[in-house]
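Q: Let's see this in three dimensions:
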Amino acid sequence: MKTGHVELARAQQERWQTAYAHHPQLHGSEPSAAAQWAAEAFGAAGIDDVLELGAGHGRDALFLARQGFSVHATDFSESALDQLRLEAQREGLDDRVTAALHDVRDPLPPADATVNAVFANLLLNMAFSRAELRSLVAEIHRVLCLGGLFVYAVWSVADPCSANWQQLDGGLSVHDGFVGRFFDEQLVAELADQWEFGDATPYDEGRRRLWRVTLTKPAS
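A: Here you go, the predicted structure:
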């Protein structure tokens, strides 16, 4: 693991591991709105394989697999991934879904330009410094093929729930032991550097206000 927020990162990993262990199917079984949109975007682009980062217990990975995609899902909670694997096996999707323990603060496992699509729902909201966010997005750029798509969703600073979070240093906030970051347009634009910018669409999901962002790795 790289330096920078190391103690915070370890504490958050333990917090999420405990949450998934104590509350199976923590986020429910229905796919996120971002995953439903991403499935259409990936399908329209002729993509049939997806790397999902921060997959949790797999509600989106399983949804994408049901749509016919091959999904390689990663998360830093073994408890969450165990739930994903068991559900994939129960649904007969284990030939389309693989799951691996990985902390995205470390370099991504794929080789350069070997991945067609990357999906991340709320991962970028987690307890990353801005430097760690830039490093992660650069890694995603590295592993994507030319013309590959990166779709992610993040909480917006316009999210009414942000009022319940206590502000920390570095633009982070904390609520109920979980640390995260709410995104503004400036940060979305900053992370889009070196990419072809598709869109940044604000939307509501339940009580939350989010951004859905689509980036393409330039073909040349």
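
Q: Could you use CA atoms for every contact and neighbour count after this?
A: OK.

Q: which other helices and strands contact the longest strand along the chain?
A: Of all segments of type strand in the chain, defined using DSSP state E, the longest is strand 144-155. For strand 144-155, the elements it packs on are helix 33-44, strand 115-121, strand 208-216, judged by 3 or more C-alpha pairs under 8 Å, 6 or more residues apart in numbering; DSSP states H and E.

Q: one more, for comparison:
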Amino acid sequence: MNKEATENMEKTVLNSQQPHWENVFSNSSSRFGDEASYPARRAAELFKKEGKTKILELGGGQGRDSCFFANEGFSVHVLDYTESGVRSIKEKAEETGLSGFVKALRHDVRDPLPFEDETFDACYSHMLYCMALTTEELEFLSSEVKRVLNPRGVNIYTARHTGDAHYGTGTLRGEDMYEIKGGFIVHFFSREKVEQLAAGYESFEVEEFEEGELPRKLYLVTIRKED
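A: Model (predicted):
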């Protein structure tokens, strides 16, 4: 198989993750539970300390962190690339009386973000960066987030890293992406990948934490736009 055919096959496999997640969210209304995640709580602390009020969340899933942010007093615009995820977010916001603080849209982050320059005080995403996104697509996303952030805006994201027990297991799908049990493709981050994606920002910080079964090992990355 030539290089072009191989790349086309890999692209088809990566694109198949959208209907896979659509099916996952359709079969469970709380795939990851209803409690706010650790990174969401950490992010909220920083946002409050620095007076960040208008938040963009990428890959909101089923809305556990989206509704947490809204309940903490933030205005949240949340994007997810599944219809079932967006529907779940809207339903949870409505049920908890937070629909006025949560706006959910379906969007693929491989495309330009549907917002004007300097729209948000901060951006947040939990494990969106370690989905089936190539490094080129991640670099584009990082530049798009920077574009929609206000000066001194903060981007906080998490990603599973190469110290995770699943790294190197399953089927290699290009770069450091592996298709693991359940059909999920994970892009495992090295420290160098974090630095690469912070290019063009003023500074970045990295915290390591663990979550869930195995447990999963992740980076919590905070990068800041210049004035």
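
Q: How about the contacts made by the residue nearest the centre of structure 1?
A: Residue closest to the mean C-alpha point of structure 1, counted by C-alpha atoms, centre = their mean, is Ala120 at 2.3 Å. Shown in contact with Ala120 of structure 1 (C-alpha atoms under 8 Å, 6 or more residues apart in numbering): Glu52, Leu53, Gly54, Ala55, Val151, Tyr152, Ala153.

Q: same thing but at 7 Å, please
A: Contact analysis of Ala120 of structure 1 by C-alpha atoms under 7 Å, 6 or more residues apart in numbering lists Glu52, Leu53, Gly54, Val151, Tyr152, Ala153.

Q: for the last one, what are its contacts?
A: This points to Ala153 of structure 1. Ala34, Ala120, Asn121, Leu122, Leu210, Trp211, Arg212, Val213.

Q: What about those residues, which one has the most neighbours?
A: Among these, Trp211 has the most neighbours (other C-alpha atoms under 10 Å), with 26 neighbours.

Q: Leaving out sequence neighbours, find the closest residue to that residue.
A: Excluding its sequence neighbours, the residue lying closest to Trp211 of structure 1 (C-alpha to C-alpha, 6 or more residues apart in numbering) is Pro202, at 4.5 Å.

Q: Count the neighbours of the one you found for me.
A: So Pro202 of structure 1, with other C-alpha under 10 Å, has 15 neighbours.

Q: Quick one: map it onto structure 2.
A: Pairing criterion TM-score structural alignment: the partner of Pro202 of structure 1 within structure 2 is identified as Glu208.

Q: And its match, how far from Arg41 of structure 2?
A: 15 Å (C-alpha to C-alpha, to the nearest Å).

Q: now do Val78 of structure 2
A: In terms of C-alpha to C-alpha, Val78 of structure 2 sits 17 Å off from Arg41 of structure 2.

Q: Thought Arg208 was touching the residue nearest to Trp211 of structure 1, still the case?
A: No: contact criterion C-alpha atoms under 7 Å: Pro202 of structure 1 and Arg208 do not qualify, at 10.5 Å.

Q: What are the boundaries of the helices in structure 2?
A: With DSSP state H, the ranges of helices along structure 2 come out as 3-15, 17-27, 38-49, 64-71, 83-95, 135-148, 191-197.

Q: The shortest one vs structure 1, average offset?
A: Here helix 191-197 of structure 2, set against structure 1 after superposition, deviates by a mean of 0.5 Å using mean C-alpha distance after the TM-score superposition for structure 1.

Q: which residues of structure 1 does that helix align to?
A: By TM-score structural alignment, helix 191-197 of structure 2 lines up with residues 185-191 in structure 1.

Q: Counterpart of Leu84 of structure 1 over in structure 2?
A: By TM-score structural alignment, Leu84 of structure 1 lines up with Ile89.

Q: For that match, the count of nearby residues, please.
A: For Ile89 of structure 2, the number of neighbouring residues by other C-alpha under 10 Å comes to 28.

Q: what's the nearest residue to it if we skip its chain neighbours?
A: Nearest one to Ile89 of structure 2, counting by C-alpha to C-alpha, 6+ apart, is Gly63 at 4.5 Å.

Q: Could you measure from the residue mapped onto the one you found from structure 1 over to Leu84 of structure 1?
A: Under the alignment (TM-score structural alignment), Gly63 of structure 2 pairs with Gly58 of structure 1. Taking C-alpha to C-alpha as the measure, Gly58 of structure 1 falls 5 Å from Leu84 of structure 1.

Q: How about Gln13 of structure 1?
A: When Gln13 of structure 1 is compared with Leu84 of structure 1 (using C-alpha to C-alpha), they lie 17 Å apart.

Q: Ok, Val213 of structure 1 next?
A: Distance of Val213 of structure 1 to Leu84 of structure 1, given as C-alpha to C-alpha: 25 Å.

Q: residues touching the match of Leu84 of structure 1, list them.
A: Applying C-alpha under 7 Å, 6+ apart, the residues contacting Ile89 of structure 2 are Gln62, Gly63, Ala104.

Q: How many residues are close by the second one?
A: Which is Gly63 of structure 2. For Gly63 of structure 2, the count of nearby residues is 31 (other C-alpha under 10 Å).

Q: what's the distance between it and Asp34 of structure 2?
A: Look at Gly63 of structure 2 and Asp34 of structure 2: by C-alpha to C-alpha, they are 8 Å apart.

Q: picking up where we left off before, overlap between the contacts of Ala153 of structure 1 and structure 2?
A: Using both residues aligned by TM-score structural alignment, their matches' C-alpha atoms under 7 Å, structure 2 keeps these contacts from the contacts of Ala153 of structure 1: Ala120, Asn121, Leu122, Leu210, Trp211, Arg212, Val213.
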